[in-house]
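Engineer: Have a look at this fold, sequence not included:
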């Protein structure tokens, strides 16, 4: 039997709900005017450990995640960031990082010299402390040269901290860097009259660090963690021994960590590095980082590449002659080795 026909009205028409809602979209980002300032002290698997109200009675550690609007912007120890959400610091609480303050400096490295991919290390640092042992493991001038270049292009001062000077006279090694006017401190282990072990020279190092934001960089086994434990009571950074066969240290710090100094200031400990790539550095900025060679290069003919095959390069003659201000052939070889690799990696260098 057929059903009788009937009139239809609007109640018989199904309308799909608007899943996106009726609120119009906007390109305006929230201002987050209520965000509080914090300093990033460590990074661990997508979570950032920060310190809020440092040095006050309200000081607290707050764990935070990155807000979606920041995208993939790097956030590293030393960064000053704006936090919103739960900033109480209670166990299980999680705030959001919604902005990154303008940086006074940004230290980076690459995996290798032929890899231009930047690996951010730390931000807002005033001083780079190059920790180098004069023995066990052997000092490596190439590592120091690379770090000095990275510090120069980032606008960061450098300080050479020589450790284990009780094992060997540091003067022969220091003579290579005397023309640079590079400030340095020397430390060594000593046993006091009551039989306790102390680090001589620690006060001089502390004078350079107090009131500043510093970063310690060096190969594994040179004594960075030992210095940190002496500078910051309770730091409890793991220390390791140098392998007798390879002459290299074992990695004991797995991530960078910023710590407050008792006398004021911050010091950032970085994991021991085996290499410090400069693939992100512009080849044209390299010579300026070699402060001892740059004035000599002014006497080169126009268009000189300053490389080993460069005709009439003044660096060869002046360095060979031992002119005042020259750091010798070792420094020149170090510059040319880096310049050759960086120019090969520079797509604009023809």
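Structural biologist: Received the coordinates, thanks. All figures in this text were calculated on a predicted structure; none of them were measured in a lab.
Engineer: contacts and neighbour counts: CA atoms only from here.
Structural biologist: Noted.
Engineer: measure residue 120 to residue 49 for me?
Structural biologist: Note on residue 120: its distance to residue 49, by CA to CA, to the nearest Å, is 17 Å.
Engineer: put this beside the first:
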């Protein structure tokens, strides 16, 4: 009897803790979720209907990313040899044949991009950072290839140009032009949708990774501990991105303009901070709601590790995976390192705040196979 009472008391004490741990697990998929992309590289090839690979300048302090650094190879995943996607980084000591920006060979990475644009949903990627075993010309610590940035992210970018003579005004003939967000001081806007989940390796730190959001000219940078995923083994990275509609009762028909099924603010008296460049949905006469990102929640191996609830985008973006070598990653004192992707799944939720079709198309390459930039 005494033992039973002790077990009952123990259960009462542990019950809230168990509930708290369970609350951090990946939730059940919502009923409306649709599996729209499933990739495991079984064909041994990169399917051009699903993916494309960049040959592109990629930020500063490096020499871009190239298709030669993205291939299908073999690796052991949970005890079984199978096909995986390998994204290779060429460090500061690389002296092989592959050339990047302006023909440079060092600090060149590899990035793959989904053809399709996605919005609210679940993104699940089984990925390995570095290796357990050292290799000739590899990093001193093979599990932490310091100097490169292995990353998973959603990304979309749209450049909108206006009439420079009316740079400080809305321009109805270009409904997306917004004078509140001039890009580089020009009569132009840079619409930007990005979630990082995550980026590893800033300044060589692989134990704390960046979970960032980008929404037009807003950027929220957060670091969370991910040391459990940096051991040369495969881990499952899961992100859930949610959007919603937020009614804006003060908006009138005279203050907006329609373009491609969305309504864009055209009145400078509306505080930019109230809408941040996102479009609106017309609900009725003089009734509008804002398409708005709500939250991005991040898990590793089923356990919650991070959350973004500030400046979450609503516009659709492409799933992007790979490795690159910006100057802020620090020195890469090795020849080659890699990240590997075993599988990808994307479910779409179709939240009412999703903005589909504004961000679209393929990001163009920016240099040729010899490294010469395109004009």
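Structural biologist: Ah, there it is. Quick caveat: nothing in here was measured; it's all calculated off a predicted structure.
Engineer: Could you tell me the TM-score of the two chains?
Structural biologist: Once superposed, the chains reach a TM-score of 0.22 (TM-score structural alignment, normalised by the length of the first structure), with 135 aligned residues with a CA RMSD of 7.1 Å.
Engineer: ok so, going back, when residue 120 and residue 49 of the first structure are compared, which one has more neighbours?
Structural biologist: Higher neighbour count among residue 120 of the first structure and residue 49: residue 49, with 19 against 15, using other CA atoms under 10 Å.
Engineer: secondary structure element for that one?
Structural biologist: Residue 49 of the first structure is part of strand 47-52 when elements are defined by DSSP states H and E.
Engineer: Which elements pack onto that strand?
Structural biologist: Strand 47-52 of the first structure makes packing contacts with strand 36-44, strand 60-66 when contacts are defined by 3 or more CA pairs under 8 Å, 6 or more residues apart in numbering; DSSP states H and E.
Engineer: Give me the angle between the helix or strand following the last one and strand 60-66.
Structural biologist: Scanning forward in sequence from strand 60-66 of the first structure by DSSP H and E, the next helix or strand is strand 80-85. For strand 80-85 of the first structure against strand 60-66, the angle between stretch directions is 90 degrees (axes from the mean of the first three to the mean of the last three CA atoms, to 10 degrees).
Engineer: and after strand 80-85 of the first structure, which helix or strand comes next?
Structural biologist: Defined by DSSP H and E, the subsequent element after strand 80-85 of the first structure is strand 95-100.
Engineer: Let me know the angle separating the strand holding residue 49 of the first structure from strand 80-85.
Structural biologist: 100 degrees.
Engineer: I'd like to check the angle between strand 47-52 of the first structure and strand 95-100, please.
Structural biologist: Going by the same axes, to 10 degrees, strand 47-52 of the first structure makes 80 degrees with strand 95-100.
Engineer: Only the buried residues of strand 47-52 of the first structure, if you could.
Structural biologist: Residues of strand 47-52 of the first structure classed as buried: 48, 49, 50, 51, 52 (neighbour count, 16 or more other CA atoms under 10 Å).
Engineer: Adding distance to residue 40 of the first structure, write the residues you listed out as TSV.
Structural biologist: What follows is the buried residues of strand 47-52 of the first structure, written out as TSV (distance: CA to CA, whole Å):
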residue	distance to residue 40 of the first structure
48	7
49	6
50	4
51	7
52	9
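Engineer: top helix in the first structure by residue count?
Structural biologist: Using DSSP state H, we find that the single longest helix of the first structure is helix 329-344.
Engineer: what helices or strands is that one leaning on?
Structural biologist: By 3+ CA pairs under 8 Å, 6+ apart, helix 329-344 of the first structure packs against helix 283-289, helix 314-321.
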